[in-house]
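In: Pasting the sequence and the predicted model now:
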Amino acid sequence: MTGYQPDVIVVGSVNADLRIEVDMLPRPGETIHGGSPAWLSGGKGANQAIALARLGRAVALVGAVGSDQVSADLARQLAAEGVDTGRLATVDGPAGQAVVFVDPSGENSIVVSPGANAAVRPELVRRAHAELAGAKVVLAQLEIPVDAVLAAASATRGTFVLNPAPALPLPPELLRRVDVLVPNRGELAQLCTAALPVTVDEVAALARTLPCAAVVVTLGGDGALVVEGDTVRHLTPPAVTAVDTTGAGDCFCGALADALADGRPLVDAAAFAVRAAALSVTAAGAQASMPTREQVLALTAPTDRHAEDRMGVPK
């Protein structure tokens, strides 16, 4: 990556996903039958980087893969999608892996084994210090060690976006460095050690307790809620038929980072991300379902009309 400065840098995980379709998600102690397994490229970091690349954004990924053939295939897939892998380290051992169960409604349940992602430590992140400092947006998640995420936040001079997934207790030092936090409803509740918020008002009240500059809470089929200063804006998604929700949150984060890199106000950026995420659930798989910019702009959405007007999005 020497001499090249991407607009957005993603600091995060790379996984091989084993996807199995099931009639219903398993409950504790329950054994169920599933369909034929399918191996797919995944990991929140990789998914978000590919979401950005599909939108035409110059993006690099800071992370790690293993020394096995699966890892080589994952790195090759990222490069084929247009993601700069110059800061993707290779470490001994297997790649990260995830088992993804998907029910007929498109809802999913996921178990992740970190593999090489556990090797993404602060010293590895610091090797990309110059690129992190020069990026318009740095985007991270929590499938890598928290101290590596803090190192990325510390190096960022542009906008630092954190998707706190999977939810973990986070040090106040990290939260204070976050410009835009993007949890879902459950992750927000865990971060705030509170009951799961049900209403939009409850979501907004919890978001205001966090020491971040702004919070964008993804609400699944209900869209997203932007909480920034005195602004609270609920953005509803277009009507789509969900096939697989795997990767929808990653698509949202990638599209949000893309719009923020263009200098869009946060509400406008979130409205764009709501559209992109809605499109992503209409196809199976995480990375395979990431839409292009043309597809997102062509989608008519009943989100926030004022935001649409400022975005110049066709109605």
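Out: Arrived safely. Since we're looking at a predicted model, the values are computed, not measured.
In: only C-alpha atoms for contact and neighbour calcs from this point on.
Out: Will do.
In: Name the nearest residue to the residue nearest to the spatial centre of the chain, sequence neighbours excluded.
Out: Centroid-nearest residue in the chain: Asp250, 2.9 Å away (criterion: C-alpha atoms, centre = their mean). Leaving aside its chain neighbours, Asp250 sits nearest to Gln48 (5.1 Å; criterion: C-alpha to C-alpha, 6 or more residues apart in numbering).
In: how far away is that neighbour from Pro26?
Out: 27 Å (C-alpha to C-alpha, to the nearest Å).
In: If you count surrounding residues, which of the two has more?
Out: Gln48 (34 against 14; other C-alpha atoms under 10 Å).
In: what about Val190, neighbour count?
Out: Wrong residue type there; residue 190 is Gln, not Val. Residues near Gln190, counting by other C-alpha under 10 Å, number 16.
In: and it, what does it touch?
Out: Gln190 makes contact with Ala167, Leu168, Pro169 under the criterion C-alpha atoms under 8 Å, 6 or more residues apart in numbering.
In: SS state for the last one?
Out: Pro169 carries the three-state label coil when classified by DSSP: H, G, I helix; E, B strand; the rest coil.
In: list the contacts for the nearest residue to it once chain neighbours are set aside?
Out: Using C-alpha to C-alpha, 6+ apart and skipping residues adjacent in sequence, the residue nearest Pro169 is Leu191, 6.3 Å away. Contact partners of Leu191, counting by C-alpha under 8 Å, 6+ apart, are Ala167, Leu168, Pro169, Leu170.
In: between these, which is nearest Gly35?
Out: When those are compared for distance to Gly35 (C-alpha to C-alpha), Ala167 wins out at 28.9 Å.
In: Spit out the contact partners of the nearest residue to that closest one once chain neighbours are set aside.
Out: With C-alpha to C-alpha, 6+ apart as the criterion, Ala167 has its nearest non-adjacent residue at 5.2 Å, and that residue is Glu187. Counting by C-alpha under 8 Å, 6+ apart, Glu187 touches Pro164, Ala165, Pro166, Ala167.
In: try this one next to it:
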Amino acid sequence: MQAKVVIVGSLNMDLVTRAPRLPRGGETLAGHSFVTVPGGKGANQAVAAARLGASVAMIGCVGDDAYGDQLRAALVAEGIDCTAVTAVPGESSGVALIVVDDNSQNAIVIVAGGNGHVSAEVVDRFDTLLSQAEVIICQLEIPMATVGHVLKRGRELGKIVILNPAPASEPLPADWYALIDYLIPNESEASLLTGLPVDSVATADSAATALLASGASKVIITLGPQGSLLATSSRSQHFAAPKVQALDTTAAGDTFVGGFAAALAEGKSESEAIQFGQIAAALSVTRAGAQPSIPTFDEVQGFKP
């Protein structure tokens, strides 16, 4: 049987333009191109987990608009169970406005839309999905109260609970840490959560130590081209990233989280799951877009540095 991963989170339509550089305040730039691409951290992670070998279900909300229909259809096309993806009457779907510069860095503005309606009551209607899960994943593009509710329910059910604290804008509630099996921030998120600079493996180790002291069980800080750092109460281990030529870093972190979760749910070790997720993320940055950039299981298995 395939592994079971349930994602509770966001679905956005990404409105992506490429430009020579990111605009300054009040500045108008001429862009190179524009596309609309299904995205949202929750949906991206669902697609990643599905393409990378897991059986996946998504819990979330879209608007009753054309974007909502397209977002749901994109997940269904990946074989993802969308019975718990519901349309909110009179609401727009979530959107992300993304600018990608010629150095493959991006700036993103999100509008919650339907994602703001993912409540504890919505989640509870689909508690059977959580009960059937092996791994439950949350991010921070839905209401914080709902995320806390899902983390608590995941712990009650004895599931592997992953929180990707993105986008991070404030410290996490102190009582969340004990509910999370794997806390997976990137450099900027780890810095915001700890108040420490994170720009190297050494500084990431210091931030991870602080997060462990806050009550986190296990921390994985993703470091882009520098790889990732796993920290637990008993060890700290750096994993070097595969070398690739980056085109677009959009959804790289989501690809890592989905790949890591899929591998864990299949019974892989932490180290194996991290390496699998890193290869998937490395492949994703060689392609443009969010969900279109996410590789398949066979592509990851066939990757040669």
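Out: Thanks, I have it. On a predicted model such as this, the values are computed, not experimentally measured, just so you know.
In: May I have the TM-score of the superposed chains?
Out: Put the two chains on top of each other and the TM-score (TM-score structural alignment, normalised by the length of the second structure) is 0.94; 297 aligned residues with a C-alpha RMSD of 1.5 Å.
In: that older thread, map the residue nearest to the centre of the first structure across to the second structure for me.
Out: The criterion is TM-score structural alignment: under it, Asp250 of the first structure has Asp254 as its aligned partner in the second structure.
In: I'd assumed its match was in a strand, is it?
Out: No. Using three-state DSSP, the assignment for Asp254 of the second structure is helix, not a strand.
In: If we ignore the residues flanking it in sequence, what's nearest the aligned residue in the first structure for Tyr67 of the second structure?
Out: Using TM-score structural alignment as the criterion, Tyr67 of the second structure maps onto Val70 of the first structure. Among residues not flanking Val70 of the first structure along the chain, Ala95 sits closest, at 6.9 Å (C-alpha to C-alpha, 6+ apart).
In: mind checking what that neighbour lines up with in the second structure?
Out: Counting by TM-score structural alignment, the partner of Ala95 of the first structure is Ser93.
In: Hmm, that match is touching Tyr67, no?
Out: Yes. Contact criterion C-alpha atoms under 8 Å: Ser93 of the second structure and Tyr67 qualify, at 6.2 Å.
In: Identify the contacts common to those two.
Out: Met13.
In: More neighbours: which of the two?
Out: Per other C-alpha under 10 Å, whichever of Ser93 of the second structure and Tyr67 has more neighbours is Ser93, with 27 against 22.
In: so which helix or strand takes in Val122 of the second structure?
Out: Following DSSP states H and E, the helix or strand that holds Val122 of the second structure is helix 120-124.
In: So which bit of the first structure is that helix matched to?
Out: With TM-score structural alignment applied, helix 120-124 of the second structure matches the range 122-126 in the first structure.
In: same check, this time on stretch 282-289 of the second structure
Out: The alignment of stretch 282-289 of the second structure onto the first structure (TM-score structural alignment) spans residues 278-285.
In: end-to-end on the matching stretch?
Out: 14 Å.
In: Off-centre distance for it?
Out: 14 Å (C-alpha atoms, centre = their mean, to the nearest Å).
In: Touching that stretch from outside, list them.
Out: Against stretch 278-285 of the first structure from outside (C-alpha under 8 Å, 6+ apart): 19, 40, 106, 237-248, 251, 286, 289-291, 296.
In: Of the residues you listed, which belong to helices?
Out: In helices, defined here by DSSP state H, the members of these are Ala248, Cys251, Val296.
In: Out of the residues you listed, which comes closest to Arg121 of the first structure?
Out: The nearest member of these to Arg121 of the first structure, counting by C-alpha to C-alpha, is Cys251 at 24.9 Å.
In: Check the gap between that closest one and Ala288 of the first structure for me.
Out: Counting by C-alpha to C-alpha - Cys251 of the first structure and Ala288 of the first structure are separated by 11 Å.
In: Looking at these two, which one has more neighbours?
Out: Taking other C-alpha under 10 Å, Cys251 of the first structure and Ala288 do not tie; Cys251 has more neighbours (32 against 16).
In: Spit out the contact partners of the more buried one.
Out: Asn47, Gln48, Ala51, Ala273, Ala276, Ala277, Ser280, Met290.
In: just Leu235 of the first structure next, same as before
Out: Taking C-alpha under 8 Å, 6+ apart as the contact definition, Leu235 of the first structure lies against Asp222, Gly223, Ala224, Leu225, Val226, Ala270, Ala271, Val274, Thr303, Asp304.
In: Quick one: map it onto the second structure.
Out: In the second structure, Leu235 of the first structure lands on Phe239 (TM-score structural alignment).
In: the helices in the first structure, which residues?
Out: Taking DSSP H to define them, one finds helices in the first structure at 44-54, 69-80, 122-126, 129-134, 146-155, 172-177, 185-191, 200-207, 248-261, 266-280, 293-298, 305-311.
In: Which of those helices sits closest to Val8 of the first structure?
Out: The nearest among the helices of the first structure, by C-alpha to C-alpha, is helix 248-261 at 7.1 Å.
In: Specify the angle between the closest one and helix 266-280 in degrees.
Out: With axes from the mean of the first three to the mean of the last three C-alpha atoms, to 10 degrees defining the directions, helix 248-261 of the first structure sits at 140 degrees from helix 266-280.
In: Number of residues surrounding Ala202 of the second structure?
Out: Neighbour tally, Ala202 of the second structure, other C-alpha under 10 Å: 12.
In: now swap in Leu168 of the first structure and tell me
Out: Neighbour number of Leu168 of the first structure under other C-alpha under 10 Å is 12.
In: ok, now Arg121 of the first structure?
Out: By other C-alpha under 10 Å, the residues close to Arg121 of the first structure number 18.
In: likewise the one 4 residues further on?
Out: By the other C-alpha under 10 Å criterion, the neighbourhood of Val125 of the first structure contains 22 residues.
In: what do you get for Gln5 of the first structure?
Out: Gln5 of the first structure sits with 18 neighbouring residues when counted by other C-alpha under 10 Å.
In: about what we covered before: closest one to Ala213 of the first structure out of the contacts of Glu187 of the first structure, please.
Out: Ala213 of the first structure lies nearest to Pro164 out of these, by C-alpha to C-alpha, at 14.9 Å.
In: Surely the closest one and Leu142 touch.
Out: Yes. Pro164 of the first structure is in contact with Leu142 according to C-alpha under 8 Å; the separation is 5.7 Å.
In: Would you format the helices of the first structure as JSON lines with distance to Ser36 of the first structure included?
Out: Conversion of these to JSON lines gives the following (distance: least, C-alpha to C-alpha, whole Å):
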{"stretch": "helix 44-54", "distance to Ser36 of the first structure": "23"}
{"stretch": "helix 69-80", "distance to Ser36 of the first structure": "19"}
{"stretch": "helix 122-126", "distance to Ser36 of the first structure": "37"}
{"stretch": "helix 129-134", "distance to Ser36 of the first structure": "41"}
{"stretch": "helix 146-155", "distance to Ser36 of the first structure": "35"}
{"stretch": "helix 172-177", "distance to Ser36 of the first structure": "41"}
{"stretch": "helix 185-191", "distance to Ser36 of the first structure": "30"}
{"stretch": "helix 200-207", "distance to Ser36 of the first structure": "38"}
{"stretch": "helix 248-261", "distance to Ser36 of the first structure": "22"}
{"stretch": "helix 266-280", "distance to Ser36 of the first structure": "22"}
{"stretch": "helix 293-298", "distance to Ser36 of the first structure": "30"}
{"stretch": "helix 305-311", "distance to Ser36 of the first structure": "41"}
